[in-house]
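1. just coords:
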């Protein structure tokens, strides 16, 4: 099979060297060029176009945002952003995601070489996932269920036990997504009216990025969108985004739903984890919930969606035709936890119909 052709763009010689060496060790990846800035990269790309671009954002001659916008306008290409884990870096990287970048690899201000060497597997995995991405929809076998038990123990699902679990008119929509999810969530949430059912979301994203992501969505949506804090109510017209680096669980207080935000072990390589959220929704909301799993690499959320389905919740997966990466929805469908499969442009309609 043909190797994945990658161009690395970074003004740091150390980063270029480490990323080249890391990717070159993967037998299915070929680094065709390393460039100190986007202008040099574009010259190389005119000679040989890459399958995946790995790029920094803050660079000389042309900033990474302008570079991304140019690429996505002319020839959309899967792009992984390697960005600084700072408040300023997070703000810029959110612009990159909005411009079409698929994934974020964060790097510290100090000790970058050691960090990138330690994060080699993550970089390779991100490139492989990006190479499989369906860029036509990017806009300007399952592992055993064990990891989630460390955060939230399995119980009899709501709906198979006491009917008291359902003595409320409150409903909740739970959404899980990963690679390609920032654009997909924007496409869905901007279509929803202000009075839509309360929504809880896990989007795989590093710490410091989720607050800015929520702020961006809040500026675009009729619904209130914010990064979740422990004890926040799930209310009509409100979207709560799980904070990066912490899990989010649904809880019940009387007839009301609220969220618990807490630390814990990484689940399915992620924190926050979709499986953790979905399992909690299955346990406390049961048939009062709608679960939606969208574009993403891996299988996080598939087991939790099956538990929601078993508890009587309505469950929906994004169709392969619109997924950037058809990983998480595919596994959820194969496990039998999905009642309906719809393309991205119909997911908002499912949420509106459910609220009625």
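-> In hand now; what should we look at? On a predicted model such as this, the values are computed, not experimentally measured, just so you know.

2. from here on, just use CA atoms for contacts and neighbour counts.
-> Noted.

3. okay, strands next: where are they in the stretch 151-300 of the chain?
-> 172-177, 199-203, 224-227, 238-241, 247-253, 256-262, 289-293 (DSSP state E, counting those that start in this stretch).

4. just put those strands in CSV and tack on distance to residue 276 and mean neighbour count.
-> Shown next, in CSV, are those (distance: least, Cα to Cα, whole Å; neighbours: other Cα atoms under 10 Å):
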stretch, distance to residue 276, mean neighbour count
strand 172-177, 10, 26
strand 199-203, 9, 27
strand 224-227, 17, 21
strand 238-241, 14, 24
strand 247-253, 7, 22
strand 256-262, 11, 19
strand 289-293, 13, 28
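
5. here's the one I want to compare it with:
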């Protein structure tokens, strides 16, 4: 039986094009169309769709409010469509925090040109999210605003052999689908005084990562910002890889910095494999690599490189993952030292590094 889809958008053109694209796949069927958020809530309750596509800027009721009400009354996997602007990213992050599971850029050019790549991506997202049947990850309350106290960088020593008591010199956390909420859950549980630098790799397009980093910085006790080329690695500072680019690490005599670069040879931009692999070469056994929820297997080969030099790999468990793809890939490859639930991940990282 095909997965039943409810399309929510106030543009008649977008409604019909989405319906046409979705119905091309034999395992997907549009069963309803709503022109605003209020109608979306009503049709969700009456039609009980398997998945919903949701615009955010609509009359009567906006998409974020509709997501919140749907999750409260009839939890359903929701895929948001978002404009590729800072404001669009900010609203999309609000929708993800309210319970939406994933998002796609709303590109009228692609829709008008009948781009096959758009059809393939949309079909993949809808099938994956619809079959997952996941309800959103429980939200956690942001920590109190951190005091404006400077944290002195801890010198980064040369690579050394890992022992059972060795503290990681660097923490790298990667995620894809479900990642914005999962990363928030992990990072808000870390204390302000955190003894290691953190690198974050979240599959996101350009413009989104700046908004996401700003949001995390306001919610967390640690500092968070979008990485720029040459940023120093500092304890208590999380650097988020910018969308559309790759983040590597480089060591110097007085510490380490990130290198931000273009690399069109790789599917994911940013890619966890690339950041993991770079850290394996530069930090040896001094890395704690963490793989969270997400589609695909990005991170597996990089984790293999980290394990080969003695670093530890942790992965999120299936029960708390929105999509058990990335963490499953490293677990099935026999690369995980620990498999943890999302709620245990942040406290466990804090204990490992303090």
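-> That came through fine. If you're wondering where the values come from, they're calculated on a predicted model, not measured in any experiment.

6. coming back round to it: dump the strands of the stretch 151-300 of the first structure to a markdown table, plus distance to residue 31 of the first structure.
-> Output for the strands of the stretch 151-300 of the first structure, formatted as a markdown table (distance: least, Cα to Cα, whole Å):
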| stretch | distance to residue 31 of the first structure |
| --- | --- |
| strand 172-177 | 29 |
| strand 199-203 | 29 |
| strand 224-227 | 37 |
| strand 238-241 | 36 |
| strand 247-253 | 36 |
| strand 256-262 | 40 |
| strand 289-293 | 33 |
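
7. just so I know, which of the ones you listed lies nearest residue 28 of the first structure?
-> strand 172-177 (26.2 Å; Cα to Cα).

8. in the second structure, what stretch matches that closest one?
-> Mapped onto the second structure using TM-score structural alignment, strand 172-177 of the first structure spans residues 170-175.

9. now that stretch on the first structure. Mean distance?
-> Superposed on the first structure, stretch 170-175 of the second structure shows a mean distance to its aligned partners of 0.5 Å (mean Cα distance after the TM-score superposition for the first structure).

10. ok, the counterpart of residue 340 of the first structure in the second structure - contacts?
-> Under the alignment by TM-score structural alignment, residue 340 of the first structure pairs with residue 338 in the second structure. By Cα atoms under 8 Å, 6 or more residues apart in numbering, residue 338 of the second structure lies in contact with 313, 314, 315.

11. now do residue 338 of the second structure against residue 348 of the second structure, distance only.
-> Going from residue 338 of the second structure to residue 348 of the second structure by Cα to Cα, to the nearest Å gives 10 Å.

12. also residue 3 of the second structure?
-> Taking Cα to Cα, one finds residue 3 of the second structure at 38 Å from residue 348 of the second structure.

13. ok, these two, which is more surrounded?
-> Shown here are residue 3 of the second structure and residue 348; by other Cα atoms under 10 Å, residue 3 has more neighbours (17 against 14).

14. give me the neighbour count for residue 88 of the first structure.
-> With other Cα under 10 Å as criterion, residue 88 of the first structure counts 10.

15. is it true that it lies in a helix?
-> Yes: assessed by DSSP: H, G, I helix; E, B strand; the rest coil, residue 88 of the first structure belongs to a helix.

16. map it onto the second structure.
-> So residue 88 of the first structure corresponds to residue 87, using TM-score structural alignment.

17. same question for residue 320 of the first structure.
-> With TM-score structural alignment as the criterion, residue 320 of the first structure matches residue 318.

18. doesn't that match lie inside a helix?
-> No: assigned with three-state DSSP, residue 318 of the second structure falls outside any helix and is coil.

19. surely it meets residue 331?
-> No: look at residue 318 of the second structure against residue 331 with Cα atoms under 8 Å: they stay out of range, at 10.3 Å.

20. between the two, who's got more neighbours?
-> residue 331 (21 against 18).

21. skip the chain neighbours and tell me the closest residue to that one.
-> Residue nearest to residue 331 of the second structure in three dimensions, not counting chain neighbours: residue 315, with 7.3 Å by Cα to Cα, 6 or more residues apart in numbering.

22. tell me who's in contact with the one you found.
-> Contacts of residue 315 of the second structure by Cα under 8 Å, 6+ apart are 290, 291, 292, 327, 330, 331, 336, 338, 339, 340.

23. in stretch 342-352 of the first structure, what's buried?
-> Within stretch 342-352 of the first structure, the residues that count as buried by 16 or more other Cα atoms under 10 Å are 342, 344, 347, 348, 351.

24. same check on stretch 320-335 of the first structure?
-> Those would be 320, 322-333, for stretch 320-335 of the first structure by 16+ other Cα under 10 Å.

25. what's the closest of those residues to residue 283 of the first structure?
-> Of these, the one sitting nearest to residue 283 of the first structure (Cα to Cα) turns out to be residue 332, at 18.2 Å.

26. just checking, the closest one is part of a helix?
-> Yes: membership of residue 332 of the first structure in a helix is supported by three-state DSSP.

27. that one contacts residue 339, doesn't it?
-> No: Residue 332 of the first structure is beyond contact range of residue 339, at 10.1 Å (criterion: Cα under 8 Å).

28. all helices of the stretch 201-350 of the first structure, in order?
-> Shown for the stretch 201-350 of the first structure, the helices assigned by DSSP state H, counting those that start in this stretch span residues 210-220, 274-284, 302-310, 328-334, 347-355.

29. packed most tightly, which of those would that be?
-> Highest mean neighbour count among these (mean count of other Cα atoms under 10 Å): helix 274-284, with a mean of 29.

30. how far away is residue 312 of the second structure from residue 3 of the second structure?
-> Using Cα to Cα, residue 312 of the second structure is found at 39 Å from residue 3 of the second structure.

31. er, residue 354 of the second structure actually
-> Residue 354 of the second structure is 47 Å from residue 3 of the second structure, by Cα to Cα.

32. then residue 82 of the second structure?
-> Per Cα to Cα, residue 82 of the second structure is found 23 Å from residue 3 of the second structure.

33. ok, back up a step: quick one: closest of the strands of the stretch 151-300 of the first structure to residue 60 of the first structure.
-> strand 199-203 (31.1 Å).

34. once aligned to the second structure, how far is the closest one on average?
-> Looks like 0.5 Å for strand 199-203 of the first structure (mean Cα distance after the TM-score superposition for the first structure).

35. list the contacts of that strand.
-> Under Cα under 8 Å, 6+ apart, the answer for strand 199-203 of the first structure is 172-178, 181-182, 234-236, 238-242, 248, 272-274, 277.

36. mind redoing it with 6 Å?
-> Residues outside strand 199-203 of the first structure that contact it (Cα atoms under 6 Å, 6 or more residues apart in numbering): 172, 173, 174, 175, 176, 177, 178, 239, 240, 241, 242, 274.

37. right, I'll leave it there.
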